[in-house]
Each structure stands twice: as C-alpha cells, then as structure tokens.
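Novice: Next comes the sequence, and after it the predicted model I'd like to discuss.
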Amino acid sequence: MNGSRESWRHGARADALLAAGVGLFVVLTTVIGTDGLRPVPVLGWLLMLAACGALAFRSRFPVAVAVVALVASMIYYPAVNPDGALLITLIIALYSLASAGRTVAAAVIGGLAIAGSAFGEYGTDESPLGDAGMFLLVSWLSAAVAIGAFMHSTRREREEALRRRATEERLRIARELHDVLGHNISLINVQAGAALHALSRDGDDGPAAEALAAIKEISREALRELRGTLGVLRQVDEAAPTEPAPGLRRLPELAERSRAAGLAVDVSTDGEPVGLRPAVDLAAYRIVQEALTNATRHAGAGRVAVRIGYGRDDVTVDVSDDGRGAGPRAGDGSGIDGMRSRAEALGGTLDAADRPEGGFRVTARLPYGGPA
C-alpha cells in the first residue's frame, strides 16, 4: 500500500512539472514575438492557465483534462490575439487519454477538434491555417491518439508477460510441491500399512498399532487433499527451474526410499552419461519418481527396473514393474498425464502400457536440446 501511495505521489509530481514546463513554453510563444514582447489580453492568460494547469491532473482525470484543453483551444485561437502554442496542451491531453486506454474518448475529442478547425478554416470567410496548417493539425492530433494507443497496448502486453511469468513460476513451485510431498506421503502411507500388517499378524494391537493406524489414515487423507488441491497443476507446462532442483544424480536416493517401503528397485545406466539441461534432468527425475509412486501405491508391484539410456540425441527413461498392469492406475490418470505433459513440454514423448510378460512399463524419450 505504501508503494502504491509513493507511486501516486511520484506521478502527481511528474504531472505538475510537465504542466509547469508546458505553461512556460506556451507563455513564451505567446508573449514573445519577432518585434519584442506582445501584450496578451486577460482572456488569453485565463485560457493558458486553465489548459496548462489542467495537465497537472492528466493521470487522474484524463477525460476531463482533454475536454478542458479542447474547450480552451477552441476559444483561444479565434478570440485571442496574439496567440501561441496552446495546441500543445490538447496534443498532450489526447496522448495521455489514449495511453490510459481511453482510445475511443481520445478519438472523439480529437475528431471534435479537427471538425471545429475545419469549420473555422473552410466554413467561414477567414482562413487562419491554410491547407498546410490544416494538414499539420490533423497529423499532430491523429499521431497523438495513435502513439498513445500504441503505448497503452505495449504496456498492457508487458504487464501481461510479467503476470504470466509470475504465474508460471508459482505453478512450477506448486507442481514441485505436489510431486515431492505426494511421493513422500505415499511412502509414509505404504510403510505404515506394512508395519501395521506385521503387527496385526503377530497379534499386537497395542498403542504402537493404534499409532500406525492413525499415521496410515492421516497420510491417506493428506495425500487425498494434496492431490485434490494441486493435482490439476500437473497439466501445466513448466519453465526451466531458476533454482537447483532434483535430477538424475539423486536417483539412488529415490530408489533407496522406495526400497525402504518394500519395493525392490534395480537401477541401471546405458551409454555414457552426459550433462543434461536442468529442465530435462528434472523431468527425467520426476518421471521416475511418479512411476515408482504408481508402482508402490496402485500396482502391487514387488520389483521395478529403472533404466536410464544416454543416446546420441536424447535420454531415455524406462521404468518397468511386475505389478497388475494399467487397470489399478486408471483411476489416477493424472499421474500418467502429468508424466506425458512433462515429456511433451520438452519436445519429447512418453509411452505407458502393459508389458506382454505382465506388469507395466513407462518409457520416456527427452531430447537433449528441445524447447527450454
């Protein structure tokens, strides 16, 4: 709020300085002639004060300022002799109005100024401007509206780009939160369930069993709420991360956590490892993570084989399990869809299907140099 107030004060000071500068210029062009100082009638001083003073409020009341400048100019030029460059106040007011997004209002007021000038030029016996002067007048007023409209459009596009980048960054962070928490809470739920099952088999229904049952239920509810709140973000393409993020270097750690949950994980590498771009490295890691989570929670798998293949143009991520196939995962399609969206965002592909010998297989190919 303090920032907004300070910005408003800065804009008001800038408008006041502009009004003072334009006022000085208009006064000098009115008073100073080729033969020295020229006397200016009271009406001229009042109109100059009104038109130039109004510019101090151009940011807050652009329509009113443009109207004041138009009326002052339409009275000033026919009635005041000598005259000066008061038209500049109307040009600035039209630009300000159009740059504030009020292009239609600026065009209407500019059109009224042109129509009034055309009537004075061609509808009366006098011809104060001439054809060249009329052409310049139309050009100046039209240019003021056009440049103002262009500046407004450019500013809107820049602001939209900044908002879009901020939104993408927030979505990326939320997506990472969803992936990390979803995976770890899933492992907590599975481990609590396995321990509870062991205690029940041994006939132990004491406090430890109650605590494990509570952990299992709470983790299940937390996972449900997390996916309900953030799961939709898995469909959003992500930009390359701006901070250090997980990658394939942490694959052994990920495999070890899955082993602790009772899943046998074999990790192998084909080809000579290469340095991957952060976005590719992160996507490969997340695809393995999601595949392991699905195998743990939905497939009843006992063994998973993870193979990372470094080819000439791309890295291949292959995760195969011996679980129950695609059926149990159908209700949680956001996992496969999220993995596929990660791969496609980088110009790669992802295939997920049952294996002929049983189980399920996820294969992703991520190019080394796809979209950043």
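Specialist: That came in fine, so what should we check first?

Novice: rest of the way, CA atoms for contacts and neighbours
Specialist: Fine.

Novice: now the helices: where do they sit in the stretch 251-372 of the chain?
Specialist: 251-260, 278-297, 333-345 (DSSP state H, counting those that start in this stretch).

Novice: The first one: which residues count as buried?
Specialist: When burial is assessed from 16 or more other Cα atoms under 10 Å, helix 251-260 yields the following buried residues: 251, 254, 255, 257, 258, 259.

Novice: Nearest to residue 270, out of the residues you listed: which one, please.
Specialist: residue 251 (14.6 Å; Cα to Cα).

Novice: which residues in this protein form strands?
Specialist: In the chain, strands defined by DSSP state E lie at 32-33, 36-37, 264-270, 303-310, 314-321, 349-354, 360-367, listed in chain order.

Novice: Alongside the first one, take a look at this:
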Amino acid sequence: MSTNWQRRAATRPKAVEAAKLVLLFALTVAGVLLTRAVLPERPALWPGLLLSAVACGALHRRRSRPLQALAVALLCTMGLGAVGYLLTPGVMGPLLVAQYATSVHTPRRTTWNSALAAAAGMVGAGLFGKAFHGSLILAVVNPAAWVLLSAAFGSYIRVRREYAAARAEHAAREREEEARHRVIQERMRIARELHDVVAHHLTLADAQAATAAHLSRTHPEQAFDIIGKLPGTTAAALRELKATVGLLREDTDTADLAPAPGLRQLPELVDACSAAGLQVTVAVEGQARRLTPVLDLTAYRIIQEALTNVTKHAATRTAQVRLSYTPDHLTLTVSNDTAAESPAPARGPGGGFGLLGMRERATAVGGTFHAGRRPHGGFEVACTLPLDGHADGHPAADDDSRDHSPDESHDERHDSRHDEGPAT
C-alpha cells in the first residue's frame, strides 16, 4: 500500500503539495482555536484565521524563494502575537516550516542570520504582545527557542544531504577511475599480445629471409628450403594476430578463434626459431604439471619473447630453455652464450618493451622476473611462476622482486643491449 501511495505521490507533486499546505493550515487553525479558548481575554477569531491562511499560502514558494516565504510567515506570526494570541508551536507552525525550509535550501551563514532575525522578531512580539505579559518564558523564550530549534534541525538535514551527495559523487568518481583503470589495463594487455605476436613472427620471418638471401648463391638448396618455411611463419603470425584482434570484435564467434597458445606449442616455437637459424635446446626438470590457461599463456609468451630477443640481437646462434617444476613453482630460464660479442648499440629513445613486457606478465600472475648478464658471458632471462593456484595478480613478495628498483630495471634493459641489443 505504501508503495502505491509513493508512486501516486511521485506522479502528482502539485496535488501532494496542496494537501500538505491544507493539512498545515488545519493544524494552525486548531492551534489558534485552542489558544483562543484558554486565554482569559479571547482575541478576535477572524484576524487569526486570515493571518494563518496567508502564512500557509506563502509556504508554496518555500523551496524556490525560502527567504521571502520566511519573511511573510514571520510577519504573520508577529501579527498573531500583536492581536493577542499566545505564540505556541501550533500557532507558529507556518513560521517553523518556513525556517526549516530556509535552513535546508540556503547556506549556513544565511540560515543562522535568518534564524536570529526570526528569533528576534518572536522576542519582540512576545514583549509587546497582549498575551501573558507576566510570563517571560512563555511569551519570549519559548517562541525564540522553537525558531532556533527548527533552524538547527534544518541545518542538520542540509548537512546530511550534502554529505550524501558528496559520497555519491565520490563513489561515481571511484567508479569512473576504476573503469578508466580497467581500460588502461586492457589496452596494456592487448598491446603486450600484439607486441609478442608481431615482433616474434616478423623477427623470424626477417631472419629467415636474410638467411635465405645469404645462402642463395653458395647453398641454393638450403635457401630454397628456408624460403619454403617462410609462408608457415607468416601464416602463424596471421593466425595469432587474427585471434588477438578478433577478441576486440563484439560480433566475433569465439568458436572461430584459435585457442590461446601455451607450452604445448613450444616444439613449434623451437622449429620456427630453427628455421631462422637459431638452435634451441629445451630441458625439463621435475614432474611436469598442468597449468592454468593464464599461467600457460604467460610462460609461453615469456619464452617466445626471450627467444625473439636472442634471434634479433645475440651474436650466438644457440639458446637454452630450461623448465624446472617444483610442487609450488615453475621456473623458466632462457639463456644464450656469446661466442663473439658485438658492440652494444647506442641507447636511443626508440628502446623496446620486451623486458618490460616479460616483467609485467610475470608479476601479473604473482611471479618474479630477472634478466641480466651471466657471470661467464651471455645473457639470461629467468622468471618464477606460482603453481599453487592462489596467485591473485599481485607480485610475490620475495627478495628478487623486492630488490629490483626502477634503476636496476633500467640497468637490466641497458645490459641486455650488450648481448641482445634493444629489447623488442
């Protein structure tokens, strides 16, 4: 039932406002009649009814023009006191409502200035009125106290509303920031995927083409064999690129998309690197375990990016991949020996994001990452990924992840260029 009344009230605001004013007028008239009945000298009835009607009618503008409505109600209430009525809360009803509306819809300074003015008016009406000259409390203190109490209650409601509005605005800003953060994270994820797909396959295709061109005169059979494998490399790039970009299409059927790559594609990755002239050996230590799709993709992408860096920048043509399984972690290590160091290229503004992307992938699943020179020469990329199923996207709090400051990450990227050149 209350829901039906609320629905009707929301659809008929003018009717509800008129009903409120009529009810207030009825209560005010009741207060006037009660006061007139208990006074020794009964004041005239018609001035009391007329002033009550005018005061209630002025409340129609209490929201749009609160100060004007308060002024009219104050003058009418003072008129009731001058006529001889005792200023009780029932008689002062329109004034109290007007003071409350003023406190709700005006600033704090205006609220209390108007409240003090209305209280002073009630004091004057009590001092110079005809009713109860012998009772200072009933004639002066009581009306002023009711006015100030109404102002205080209205101020409290205004503060509550302002606080609720501020909380709603803060919550809206937080939702907007969270949405913006999610968009940025998604853009970074897509950028990493595109970088890994495009950089790896184009690097292999470039290496195969360069090797074929180099061998075309001296070993044409090997050159033709490498050229024959080149379409497979570009086709794999197109497939992965289509799968990655296809996730951005809302009307793409997921059945048409290739599954995300993982360690099961590691032999194909090794063959592709071999076609580009990089001999990769893979060693597995411990009992292999089934990885979650996220960890599987992360491990594959880190190995893929590390081998891509070796293909592009290292002087040596060999690389070693080691997968070490423990009950709680999977450790990936990609290393290469340097047979003949090439001079480190100059560090320019176009440095790549290969090491940074690998670090982001590792830390995103709660793992650790390290890349740098090996003591006996060459370069090594190592990361540890958790297998306990409790990784929640926060970096693991171990010594390796804590000890890497931004400056050391900077040095890692700089050192990598002595063996691998700029990371892709």
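Specialist: Nice, I can see it. All values derive from a computational prediction rather than experimental measurement.

Novice: one step back: and the helices of the stretch 251-372 of the first structure, which is most packed in?
Specialist: helix 278-297 (a mean of 23; mean count of other Cα atoms under 10 Å).

Novice: after superposition, how close is that one to the second structure?
Specialist: Taking mean Cα distance after the TM-score superposition for the first structure, the mean distance separating helix 278-297 of the first structure from the aligned residues in the second structure is 1.5 Å.

Novice: which secondary structure elements does that helix contact?
Specialist: Helix 278-297 of the first structure makes packing contacts with helix 130-201, helix 251-260, strand 303-310, strand 314-321, helix 333-345, strand 360-367 when contacts are defined by 3 or more Cα pairs under 8 Å, 6 or more residues apart in numbering; DSSP states H and E.

Novice: How far away from the center of its chain is the third one?
Specialist: Put plainly, it is strand 303-310 of the first structure. 36 Å (Cα atoms, centre = their mean, to the nearest Å).

Novice: do the same with the second one
Specialist: Remark: helix 251-260 of the first structure is offset 36 Å from the chain centroid, using Cα atoms, centre = their mean.

Novice: so it aligns onto which residues of the second structure?
Specialist: Counterpart in the second structure of helix 251-260 of the first structure, with TM-score structural alignment as the criterion, is residues 266-275.

Novice: residues making contact with the matching stretch?
Specialist: Applying Cα atoms under 8 Å, 6 or more residues apart in numbering, the set of residues contacting stretch 266-275 of the second structure from outside is 204, 208, 226, 229, 233, 279, 280, 281, 300, 304, 307, 311.

Novice: and the second one, how many residues sit next to it?
Specialist: Neighbouring residues of residue 208 of the second structure were enumerated by other Cα atoms under 10 Å; the total is 25.

Novice: Same check on the fifth one?
Specialist: Neighbour count for residue 233 of the second structure, taken as other Cα under 10 Å: 22.

Novice: do the same with the first one
Specialist: Other residues within reach of residue 204 of the second structure by the criterion other Cα under 10 Å amount to 26.

Novice: just checking, what residue in the first structure corresponds to it?
Specialist: Under the pairing rule here (TM-score structural alignment), the equivalent of residue 204 of the second structure within the first structure is residue 187.

Novice: for the last one, same thing?
Specialist: Alignment of residue 311 of the second structure against the first structure is given by TM-score structural alignment, with residue 296 as its counterpart.

Novice: out of everything not next to it in sequence, what's closest to that match?
Specialist: residue 263 (6.9 Å; Cα to Cα, 6 or more residues apart in numbering).

Novice: and that neighbour, what is it in contact with?
Specialist: 296, 301, 302, 303, 304.

Novice: now the second structure: which of those residues match?
Specialist: Retained in the second structure: 296, 302, 303, 304, out of the contacts of residue 263 of the first structure (criterion both residues aligned by TM-score structural alignment, their matches' Cα atoms under 8 Å).

Novice: For ChimeraX, write the select line for the buried members of the residues you listed.
Specialist: Buried residues among those (16+ other Cα under 10 Å), as a ChimeraX selection:
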select :296,303,304
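
Novice: With distance to residue 311 of the first structure as extra columns, can I get the kept ones among the contacts of residue 263 of the first structure in TSV?
Specialist: Written out in TSV, the entries for these read as follows (distance: Cα to Cα, whole Å):
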residue	distance to residue 311 of the first structure
296	29
302	29
303	26
304	22
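
Novice: Pick the one among the kept ones among the contacts of residue 263 of the first structure closest to residue 108 of the first structure.
Specialist: Using Cα to Cα, the shortest approach to residue 108 of the first structure within these belongs to residue 296, at 67.8 Å.

Novice: any idea how far residue 5 of the first structure is from that closest one?
Specialist: When Cα to Cα, to the nearest Å is applied, the distance between residue 296 of the first structure and residue 5 of the first structure equals 55 Å.

Novice: do the same with residue 340 of the first structure
Specialist: Computed with Cα to Cα, the distance linking residue 340 of the first structure and residue 5 of the first structure is 47 Å.

Novice: what's the matching residue for residue 283 of the first structure over in the second structure?
Specialist: The pairwise alignment with the second structure assigns residue 283 of the first structure to residue 298, based on TM-score structural alignment.

Novice: pretty sure its match is touching residue 362, no?
Specialist: Yes - Residue 298 of the second structure sits in contact with residue 362 when judged by Cα atoms under 8 Å, with a separation of 7.0 Å.

Novice: How many residues are close by residue 113 of the second structure?
Specialist: Close neighbours of residue 113 of the second structure, defined as other Cα under 10 Å, add up to 11.

Novice: What lines up with residue 171 of the second structure in the first structure?
Specialist: Using TM-score structural alignment, the equivalent of residue 171 of the second structure in the first structure is residue 154.

Novice: Give the burial count for that match, as a bare number.
Specialist: Other residues within reach of residue 154 of the first structure, judged by other Cα under 10 Å, total 13.

Novice: Contacts only, for it.
Specialist: The contact partners of residue 154 of the first structure, by Cα under 8 Å, 6+ apart, come to none.

Novice: ok, so what distance separates it from residue 147 of the first structure?
Specialist: Counting by Cα to Cα, the gap from residue 154 of the first structure to residue 147 of the first structure is 10 Å.

Novice: Ok, residue 265 of the first structure next?
Specialist: As for residue 265 of the first structure, its distance to residue 147 of the first structure is 64 Å (criterion: Cα to Cα).

Novice: Those two - which one has more neighbours?
Specialist: With neighbours defined as other Cα under 10 Å, residue 265 of the first structure and residue 147 compare such that residue 265 has more, 21 against 16.

Novice: Can you name the residues that contact that one?
Specialist: Contacts of residue 265 of the first structure were listed using Cα under 8 Å, 6+ apart, and they are 255, 256, 258, 259, 303, 304, 305, 306.
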